[in-house]
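Trainee: got a sequence here, can you build the structure:
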Amino acid sequence: MQRKSFDSMPCPIARGLERVGEWWSILIMRDALRGTTRFDDFQTGLGIAPNMLSRRLATLVEAGLLEKRLYSEKPPRFEYLPTECGRDFRPVLQTLLAWGNRHFAPDGPGAVIVNTETGEVADPVLVDRRTGRPLSDPVFRTVRGEAARAARAKETP
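Mentor: Model prediction:
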């Protein structure tokens, strides 16, 4: 059964899922953003089959989240480094971590975000960069963007 592609949808969530919507991809990005760069280290840390890891890394490179760099010529070995796009995925992971701790950690958090200067545990919240207000504030809501409005206008005769 062939998977449906979300790439042509105007929804940014659907387009994002096209790049990272498979659980291995999200875990690879988690590890890459923590400093893992080499194939063997990803494989050992995740316990993922080599063929699956190869496919996921290739997909993340193609999607522009990771950059593949040669670090050894004999034999050829590559490292995988987060691109700017990949580094911009960090807040998504931090939000997922906070949500998972809040709702699916009956024995306590498996990981937390800490302030390295004070050692205090952070309580992540998404905020509007311009106002500093939490996006959970009722003044914020999601509305169709320009691309979605244009696509909808094409559908309506």
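Trainee: contacts and neighbour counts: CA atoms only from here.
Mentor: Noted.
Trainee: what's the closest non-adjacent residue to Cys85?
Mentor: Spatially, and ignoring its direct neighbours in sequence, Cys85 is nearest to Leu65 (5.3 Å; CA to CA, 6 or more residues apart in numbering).
Trainee: just Ala148 next, same as before
Mentor: Nearest non-adjacent residue to Ala148, counting by CA to CA, 6+ apart: Pro10, 5.2 Å away.
Trainee: got a list of what the residue nearest to Cys85 touches?
Mentor: Pro82, Thr83, Glu84, Cys85, Gly86, Arg87 (CA atoms under 8 Å, 6 or more residues apart in numbering).
Trainee: of those, which belong to strands?
Mentor: Counting by DSSP state E, the contacts of Leu65 place Pro82 in strands.
Trainee: in the helix or strand hosting Gln94, what counts as buried?
Mentor: Following DSSP states H and E, one finds Gln94 within helix 90-104. Residues of helix 90-104 classed as buried by neighbour count (16 or more other CA atoms under 10 Å): Leu93, Gln94, Leu97, Ala98, Asn101.
Trainee: to check against the first, give me the structure of this:
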Amino acid sequence: MASRMRLEDRECPLSTTVQHVGEWWTLLILHDAFDGYTRFDQFQESLGISSSMLTVRLKTLVADGLLERRPYQTNPVRHEYVLTELGRSLRPVIVALAAWGNARLAPEERSMILVHRATGEEVEPVVIDAKTGDRLDDSDAYVFTAGPAAGDAMRARYLSTTTGP
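Mentor: Model (predicted):
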């Protein structure tokens, strides 16, 4: 009988990413952090999350290197949670998720939109290839394939992806 593979044992980058940001509260906390929230009470008020759940999620985000915990007051000691460079690198992912959600709504049904700060004009985020500028939409022109560190199972999975099924 084959043993069931645990998420953390998979070599797939999607699996490792989900370990860090795949939890509902994590994405919402990161979204609030991108909006400038740094303090426990700000996150709690914004999200309506229990203090115990928020404590756990913030500790995990700090342990994963996405947020940095640093004191902002000494007596009593109080801490704020600030995005790290690694945490800030997730902004395009959060933007893409929000854009995907908005694309399924009529414009008048959208409660939040992305705009250019200077012009106030609404923008339509897309994912592109940095080399060519081509959109990586639902086209089948772009496929995953095994990378240099792929193990045998990953190589077998993607044996024919660049040449077609």
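Trainee: that older thread, aligned to the residue nearest to Ala148 of the first structure, what sits in the second structure?
Mentor: The alignment partner of Pro10 of the first structure in the second structure, by TM-score structural alignment, is Glu11.
Trainee: repeat for Leu93 of the first structure
Mentor: By TM-score structural alignment, Leu93 of the first structure lines up with Ile94.
Trainee: grab the nearest non-local neighbour of that match.
Mentor: In space, Ile94 of the second structure is closest to His31, 6.9 Å off (CA to CA, 6+ apart).
Trainee: and that neighbour, how many residues sit next to it?
Mentor: 17 (other CA atoms under 10 Å).
Trainee: which residue in the first structure lines up with it?
Mentor: Using TM-score structural alignment, His31 of the second structure lines up with Arg30 in the first structure.
Trainee: what's the answer for Thr145 of the second structure, then?
Mentor: So, by TM-score structural alignment, Thr145 of the second structure is matched to Val143.
Trainee: can you give me the neighbour number for its match?
Mentor: By the other CA under 10 Å criterion, the neighbourhood of Val143 of the first structure contains 8 residues.
Trainee: for Cys11 of the first structure, see how far away it is.
Mentor: Using CA to CA, to the nearest Å, Val143 of the first structure is found at 11 Å from Cys11 of the first structure.
Trainee: for Leu60 of the first structure, same thing?
Mentor: Distance from Leu60 of the first structure to Cys11 of the first structure, by CA to CA: 20 Å.
Trainee: with Arg90 of the first structure instead?
Mentor: Taking CA to CA, one finds Arg90 of the first structure at 20 Å from Cys11 of the first structure.
Trainee: quick check: next helix or strand after whichever strand or helix holds Ser15 of the second structure?
Mentor: Assigned by DSSP H and E, Ser15 of the second structure belongs to helix 13-21. Using DSSP H and E, the helix or strand that follows helix 13-21 of the second structure in sequence is helix 24-34.
Trainee: now do that following helix against helix 91-103, angle only.
Mentor: 110 degrees (axes from the mean of the first three to the mean of the last three CA atoms, to 10 degrees).
Trainee: which residues are contacting stretch 109-129 of the second structure?
Mentor: With CA under 8 Å, 6+ apart as the criterion, stretch 109-129 of the second structure contacts Val95, Ala96, Ala99, Asn102, Asp134, Arg135, Leu136, Asp137.
Trainee: and it, how far apart are its ends?
Mentor: Rule used - CA to CA; the end-to-end distance of stretch 109-129 of the second structure is 30 Å.
Trainee: next one: stretch 18-36 of the second structure
Mentor: End-to-end distance of stretch 18-36 of the second structure (CA to CA): 24 Å.
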